[in-house]
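J.: no sequence for this one, just the structure:
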């Protein structure tokens, strides 16, 4: 492994601007034949990109500086600390993939330039923007020496159409920023948000992030992308492929296959614009909770919800949480608690009340003694003064969320109570093999046909032994569930290869198809190698 350790270097600057504070400026050297230069001295613990010498790396940073401005090229240990995954079980271990540099373009043309430079040097890069991606790998890649392509400067809200309920945004736009934009202009549209809400709308959506409204499976509400491909070309999907399109954010398809999800959870392109459908402000909104007192009552709770969700009575991303909330690792094994099923209704006041009464009757019939709570809100809304955090999330109001040290393994389940209970028992048995317990975590009913669970395990900063046990336990979860025909839909970076290995039908034909696409679209293998277990050819051969 090559690590940087260098002394005096010279970087050309654009328009004679000073170099980023990511380097230590020592003296200026004005050479009229070559332009303005800055001499720097730096000793770095960060690795070099694979295959590059220190001289190559200096040239690479200089070219990045010419493309985006040297003040937006970062290579010091101090600046790159923000591009490491500080809540990873691998953090500060020999296995941690550490970035070599970061570059922050301001527009699609600069993204194109950075991608073309990366191709010439054949160096890997990993894309991130304004979010933290806590628990799923943070901003860090999976290859040591990767360059981070940071899109946070691309933060424009390009269009909001109130009549047709959509927005067109760049990757640096957070949920908070779009929410404020709508409120400040008194635009009567609601958005769907995850918790926390300071992440990128594009980044969270294309990673299959979840919300809590009736648009909680947000990827189903994206409409049209602009993508920089690994060769630096720009492509627009759907109706956006028509020059001057009038329906790019109105209609999701074009002639031929719809390809937007080729750029979700993959390494086939950099999404630089995305349309997202919003929802008109409803005349009434009813936020409700359905609470049980025993862990095993998740079975009738889910089975009661299923016909209500399929029949359209409940239509938000109805989520089940542990109730009362107890911090992971502090549960009482004899009675770890019950469940809180949070549901919402949107529409006319009389209709939402009638739906809620019907739901209460159904749960009371299935589980006598169930506890209910609800809050009704009507127009004109004072959204910023809404009550409980769950009420705010189901109204599309972003929150600060939590930053606990956790690592996640999220998976798809049949919409079935017994399946959810069997999973809890399975993961508890796997956890016991590592000295831990598992009593169930959040279940999200994304659509009338789909349910997922977001399972996590705590990490202890600086406790390598504990964190390594956590890693082994989650890998055990992945294998154990795969053996039962259950698979993940989102995992943290240390487990991506393990997760992809579970999709093994017909000698891993799905993965081989992904690899065939990768080799055609990205022949140099520069874009996020290893993301979700998809590796370029030269790295597959080296790993074999």
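T.: Done, it's in. Because the structure is predicted, anything quoted here is derived from the model rather than measured.

J.: switch to C-alpha atoms for all contacts and neighbour counts from now on
T.: Will do.

J.: what sits up against stretch 421-431?
T.: 296, 298-299, 436-440, 473, 476-477, 480-481 (Cα atoms under 8 Å, 6 or more residues apart in numbering).

J.: For it, buried residues please.
T.: 421, 423, 424, 426, 427, 428, 429, 430, 431 (16 or more other Cα atoms under 10 Å).

J.: here comes the other one, which I'd like you to weigh against the first:
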């Protein structure tokens, strides 16, 4: 069991008084500070189990209770670490950056409001992807969600951390339109048109008057989001799919260049995903099924995996959404462009309105099976994500792959990478899979991750999100003009949160009071 740890300048007596105040404000059944509670809120995929241990947790039931909790935190200078559902696995899950923080668990806040006519959801942070899907199905609402590969978590939390999905609405942070936020002093604000009392435009018009604050609360520690307006996709008339397999490593270059052109032209309007062979194998099987020794996977093993699943070195998945005739024309244009190229295979899929939905993220159905990849090595499995962004250019993508794979090989880990194409950029998503019961492997993971970040930094590539352990490291790579952006973020932090009570250290942003906790 985890022993209590106290944040800087807070002793056991002050913590005890704060706990009593939380109980009085929220009720004893919403306050969790015993050994089992501390264990429950730790990071189950942590590389180092001695880090990121909470003092306990509190679970407010609504915005007013969040306000009360924040005011108490200021009174006792107790840091709070807000989570929506705590399922951000691979990035820290429910654990805080600063040990001794109190987890502010918003999972009880689960209200859903849907404006079907305008395609908007107004959600509290405790609403999970399965909750929203069930609500839409039960009420026969003709709107589709966009879901991430692990749909166990919060819709609001995923968007705030700039999570991504598979449909045309897959850039989740871009779908945010209007927030309700408890500021670090306990004040409640609404952004955009929500700043006007009773405005029907709050979640419809993308801006308000004056500066726009919606994106300021993404990956930040400037407040606690208690409601979010999120645009959703009207149910399309049809979905058309192309699933393609490519036999060679070097195919990545020309595939990226071709798809990047279609993305810029908006012929392809979702983010096509190009994944390596291990992406499927790690979900469907375990390593021991293929190779007994713990050394690098042999060419024979890779060939056997590819043969069994009839997959290429790379697989690309593209989907078209909307009117059937438009989809058919767009798909034909893309398919024609691949004609004459070296493809291992191509599979076409089609769905029409009124047909049963397949159980896949391509059609907005929540999924969790990709989490099975944590069991690839056996033992207490886990993973951490490494995902730099780079220009949508085939040569750069291939070079990024080769450098990254060389580091996987150097550190004795299995390459698990994919490339998702935005309109002008690529996100290179890499899973670092490990077995927490293998001390030798775990001893390599931290050095490997730091080598990956250093390598990307040399190319001018930054990560789009990262694990708690590496927030300060990743923030240190954004170094223009002697870290001007970090200094700006911390000016805002210190102005809004002089006591540093909201998520100190989130995204490398530390309040002045706790600046000594920054990891160099």
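T.: Looks like it came in fine. Worth saying up front: this structure is predicted, and the values here are computed from it rather than measured.

J.: okay, the buried residues of stretch 421-431 of the first structure in CSV with distance to residue 174 of the first structure and secondary structure next?
T.: As requested, these are exported to CSV (distance: Cα to Cα, whole Å; DSSP: H, G, I helix; E, B strand; the rest coil):
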residue, distance to residue 174 of the first structure, secondary structure
421, 36, helix
423, 34, helix
424, 34, helix
426, 37, helix
427, 34, helix
428, 36, helix
429, 39, helix
430, 37, helix
431, 36, helix
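
J.: Turn those into a markdown table, including distance to residue 193 of the first structure.
T.: Listed next are these as a markdown table, based on distance: Cα to Cα, whole Å:
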| residue | distance to residue 193 of the first structure |
| --- | --- |
| 421 | 28 |
| 423 | 27 |
| 424 | 27 |
| 426 | 31 |
| 427 | 29 |
| 428 | 31 |
| 429 | 34 |
| 430 | 33 |
| 431 | 31 |
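
J.: sorry, back to before: distance to residue 366 of the first structure and secondary structure for the contacts of stretch 421-431 of the first structure - can I get that in TSV?
T.: Shown next, in TSV, are the contacts of stretch 421-431 of the first structure (distance: Cα to Cα, whole Å; three-state DSSP):
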residue	distance to residue 366 of the first structure	secondary structure
296	14	helix
298	12	helix
299	10	helix
436	33	coil
437	29	coil
438	26	coil
439	22	coil
440	21	coil
473	35	helix
476	35	helix
477	31	helix
480	31	helix
481	29	helix
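
J.: Type out the PyMOL command that picks the buried ones from the residues you listed.
T.: Selection of buried members from the contacts of stretch 421-431 of the first structure for PyMOL, criterion 16+ other Cα under 10 Å:
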select buried, resi 296+298+299+437+438+439+440+473+476+477+480+481
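
J.: Kindly indicate which of the contacts of stretch 421-431 of the first structure lies nearest residue 506 of the first structure.
T.: Closest approach between the contacts of stretch 421-431 of the first structure and residue 506 of the first structure, by Cα to Cα: residue 481, at 18.7 Å.

J.: What's the match for the closest one in the second structure?
T.: Under the alignment (TM-score structural alignment), residue 481 of the first structure pairs with residue 456 of the second structure.

J.: Go through the contacts of stretch 421-431 of the first structure and name the one nearest residue 75 of the first structure.
T.: Nearest member of these to residue 75 of the first structure, counting by Cα to Cα, is residue 473, at 34.8 Å.
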